[in-house]
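Colleague: Got a predicted model here, sequence first, then my questions.
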Amino acid sequence: MGHSATGPNAADHARTTHRLAPARRRLPRDLPALPGEHLRPRPAAQPRRLTGAAVTGGRRGRGGVAAGLVASGHAGDRWGRRRLFLVGLGIATVSTLAAAAVPTMSWLLVLRVVQGLTSAVMMPQILATLQTVLAGEQRVRSVAVFSAASGVGTVAGQIVGGAFVTALPESLGWRGAQLAGAAVALVAFVGGFRVTPTHSAAPARIDLPGSVLLGACLLVLVSGLSLGPSSRWAPWDLALLALAVLLGAALWASQRGAARHGRAAVLPVDVVAVPALRTGLAMALVFFAGFGAFMFDFSVLTQGELGMSAFASGMATGPFALAFVAGSLLSTRLVRRHGARAMVGGALVQLVALGGTAALSFASLDPWAGWFQPLGIVLGLGQAMMFAPLVGTVMQAVPDRVAGMTGSLVSTAQQAALGLGVAVLGGLFAQWSAPLGPRSAFGAVTLVQMLLAVTFAGLAWRLDGRARRQARPEAAASQ
């Protein structure tokens, strides 16, 4: 783009820019926020050229979120959910302020991970509080609203962040966005005192060894998948993936041993063995991997190949956001009437929109963003019908004894999938852009996401069938 880097220093910028994509490709100023991270102040914008290191740092930040979710849920049960929420939000505020003043990109990456960990402290407390203070239809509706707000916040964050970055002097760049994020976090911190304080009357003991193994496994896995595509899968990347497998095996052995001896477990074997929960976790992994990758790749394509500003790129998702809101409002009614089959319908709607987006990308029609708008509306409706009812539907399908942990486990799957989706599908987009061109590469990755939509539909159908089979004996007994 013909001007010097605005990041912490030009040397870091020059060393890392080549790792994400070919040097000729223009990259976005802002990294899109992702579902479940709307409460954490993020750098709404990066330097005018987003470096490979910043992207990797974002993925590791999401790995940090996934690593701490379950353990933080246990901590909230024991020490108070509002207290943990305020602690996480307070640290987020301080770390975001610090990120605005970092002297080097390395310090920014460290603080990105800290921001991810603060999200891990906050997020489980929200769903656990809803689970505790509400019941029945109110609980289902509140979880759907929470899920919808997460998705809407994702798109709204891109629009607002893009507007903020465009309005700021270029000399401030992402530092000004960090200061704005800290101000928002401070307001949220004050409002957090209005949250109803809750805790568990009989909190489970914290499985410290299991929590460490789970966190290490997720961080190593996300790091390996993040670094692999940009370094052409160097030996150390493969070593990270092998280490993740070993840590996963050690975690499973640890949890089985805890079950045999009656010790506390971060992932209780009897809970993970519940079929409805396993299906729900798989659905979360599939959906959020595709969602995170699509939003990231869309930002790269529009701000890179299409030359749009951060604000224009965000505004290009405006109809998608409005459709998402409308679909979220309809989702509760559809689930009440059709059960999990409503999510099957959402996946089919998404499949149509993704197919149209792939065809548009391969055809290279101009203006691309203009042609995408009707497809974005269909995509927003489909994704809302998949996303908004997901957590509530799974929590209804599992037995009451595991309902309390379901929200934390689904949130863990969500954050792990966001990091993995951007790492894998974002990496494919970067690799395919050179031989195919960015638009065709976007279309090719969209075809992969269509496979994820089909997988999600199959899992939702399976979840619905299991729920209906369980409902028949209960209905017969009530008669």
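Modeller: Nice, thanks for sending it over.
Colleague: Only C-alpha atoms from now on, for both contacts and neighbour counts.
Modeller: Noted.
Colleague: Count the residues that sit near residue 478.
Modeller: 6 (other CA atoms under 10 Å).
Colleague: And for residue 168?
Modeller: Neighbourhood size, residue 168 [other CA under 10 Å]: 13.
Colleague: and it, how far is that from residue 310?
Modeller: 12 Å (CA to CA, to the nearest Å).
Colleague: Below is structure B, check it against A:
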Amino acid sequence: MPKNSTSTPLTTAQRWAVAVTALAGMMVSLDALVVTTALGAIRVALHASIEELEWTVTAYVLTFAVLLLTAAALGERFGRRRMFVIGLALFAVASAGCALAPDVGTLIAARAVQGAGAALVMPLALALLGTAVPADRRSRALGVFSSVAGLAVPLGPLLGGAVVTGVSWPWIFWLNVPVVAVLIPLALTRLQESSGPPARLDPGAVALATAAALGIVWALVRGNTAGWGSAEILSTLTAGVLLAVGFVWWQRRATEPMLPMHLFGSRAFSAGNIAIFFEWGSALGALFFMAQFLQTGLGFSPARAGLGLMPWGAMTFIVPQLTGLLIGRLGERPFIVGGLGLHAAAMTWIALIAEPGLAYWQLVAPLVVSGIGVATALPATQSAALSSVAPAYVGKASGVYSTMRQLGGVFGVAAVVAAFAAGGSYRSPQSFSSGFAVAIGACAALSLVGALSGLATPGRRPLPPAPAGRAQEGEGRPGDGALAGERVAHRVGGDATVADPVAGP
């Protein structure tokens, strides 16, 4: 009987690919959160208003989410490694611009450019990892990637508070420069160049995708401030949705689509993307309010609040590596459904016990359960979305996955803030705790929706014989169906199985 592929170790080149891409993923994820504990110092130093502070956070998320699909398309057209390195360089330059910003307007502009660099880095990191590691070992590599990149969630607030306290706020941005200085030569020497099928870049598709994402994200970011029923929000959200419909119509007619619609014929691909949307929305929404509850409700300092989240954060580093080893044997479904079910249960637990002066030890167990759940589901959603597509389309698939993750985060934070406003306020610890309980309950609901979407992930099944006349691997045309060479096979106990082949158009 052939050796079980899940026990086959990664090669040296594959380990380097995991290390470089995971470190880059952690860096860009970290900058979405590290600024949160520095806002007080930034307000004083740059005389910023509350709305300007909000834009210091959201400008990064906005360009990050809006440009992900475009960035993935650029990588497919001009080379994934080349555009990955350009994204790293742009991120470093923008980080220096943030650190040197003489006023808050310049800081917001630099943060927007930083988000554009991150949009190039994240999907192409996943694409480079997906092409460097064979499908039968990819779930293990994605587990490591998730562990390292997941460190950004607990480390962001903690690192931001520590740097601001120990040095000064510009150093949260200066730290990115030496990291990029190490990553760029490693990327050039340790990663192999790859690209998607030869195709021209479609300006119309790029414009529609960018404008659609901008309209939707703008509405989500501004909804709670401007009012969900305001003309600004209704018009931008409607425009975003209509432009998204136009983008789909455009892609279905294109001979060389920027996003082949046949990818969504894969149940695994679609379910993985829906699951990460709700998972990341629930996780970021919970983190947003947990850090505040520890300070407002329990009286913790910012640094102590960061430490208080470490039981949750430790799980996001440990668990994905274990999950990655098991996905190849059991498939993604049990990890998505079970992980998000655990997170939903933990959120419900916290919502039921939340009150001012709550003893911290009572939060430790649900924080650990939540961290295990989130960390269990994350590599499974990645595996479902990336391992179910042909190697030629992994770049486009990673762009969709990263976009859904960022949009889910924006949607989740907006949803739980609205839930908080309906149930409480910042007027007193009691009022805050009441709103916090409602917000955390909303996080539980989002996680349950993600778990239900995971049920749509197909079970593992025998690899069917290749249809006659189909193209071989690497020769697929955009728009082709389940090509014989494009199925991602896994060997489990000697039996070849496949994670939902890409369906035809």
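Modeller: Structure's in. What do you need? On a predicted model such as this, the values are computed, not experimentally measured, just so you know.
Colleague: counterpart of residue 293 of the first structure in the second structure?
Modeller: By TM-score structural alignment, residue 293 of the first structure lines up with residue 285 in the second structure.
Colleague: isn't that match right up against residue 416?
Modeller: Yes: counting by CA atoms under 8 Å, residue 285 of the second structure touches residue 416, with 6.0 Å between them.
Colleague: Now do the strands in the stretch 401-505 of the second structure.
Modeller: 461-462, 489-492, 495-498 (DSSP state E, counting those that start in this stretch).
Colleague: and the last one, how far out from the chain's middle?
Modeller: Read that as strand 495-498 of the second structure. Computed by CA atoms, centre = their mean, to the nearest Å, the chain-centroid distance of strand 495-498 of the second structure equals 29 Å.
Colleague: so who does the match of residue 293 of the first structure touch?
Modeller: Counting by CA atoms under 8 Å, 6 or more residues apart in numbering, residue 285 of the second structure touches 409, 412, 413, 415, 416, 417, 440, 443.
Colleague: Just confirm residue 316 of the first structure contacts residue 368, I think it does.
Modeller: No: contact criterion CA under 8 Å: residue 316 of the first structure and residue 368 do not qualify, at 10.3 Å.
Colleague: neighbour-wise, which of these two wins?
Modeller: More neighbours surround residue 316 than the other of residue 316 of the first structure and residue 368, with 23 against 16 (other CA under 10 Å).
Colleague: Next up, the contacts around the more buried one.
Modeller: Residue 316 of the first structure neighbours (CA under 8 Å, 6+ apart): 369, 373.
Colleague: change it to 10 Å
Modeller: Residues in contact with residue 316 of the first structure (CA atoms under 10 Å, 6 or more residues apart in numbering) are 155, 158-159, 298-299, 302, 308, 310, 369-370, 372-373, 376.
Colleague: Separate out the buried members of these.
Modeller: 155, 158, 159, 298, 299, 302, 308, 310, 369, 372, 373, 376 (16 or more other CA atoms under 10 Å).
Colleague: any idea which helix or strand comes after the helix or strand hosting the fourth one?
Modeller: For residue 298 of the first structure, the host element (DSSP states H and E) is helix 275-303. Read in the C-terminal direction, the helix or strand following helix 275-303 of the first structure is helix 310-315, with elements assigned using DSSP H and E.
Colleague: Over in the second structure, find the residue span that following helix aligns onto.
Modeller: Taking TM-score structural alignment, helix 310-315 of the first structure hits residues 302-307 over in the second structure.
Colleague: Same check on stretch 67-87 of the first structure?
Modeller: Going by TM-score structural alignment: stretch 67-87 of the first structure matches residues 66-86.
Colleague: Give me the most central residue, the second structure.
Modeller: residue 405 (4.0 Å; CA atoms, centre = their mean).
Colleague: Now check the first structure for the residue matching that residue.
Modeller: Checking TM-score structural alignment: residue 405 of the second structure goes with residue 414.
Colleague: Which parts of the stretch 51-200 of the first structure are helices?
Modeller: 52-79, 81-99, 105-133, 136-167, 174-192 (DSSP state H, counting those that start in this stretch).
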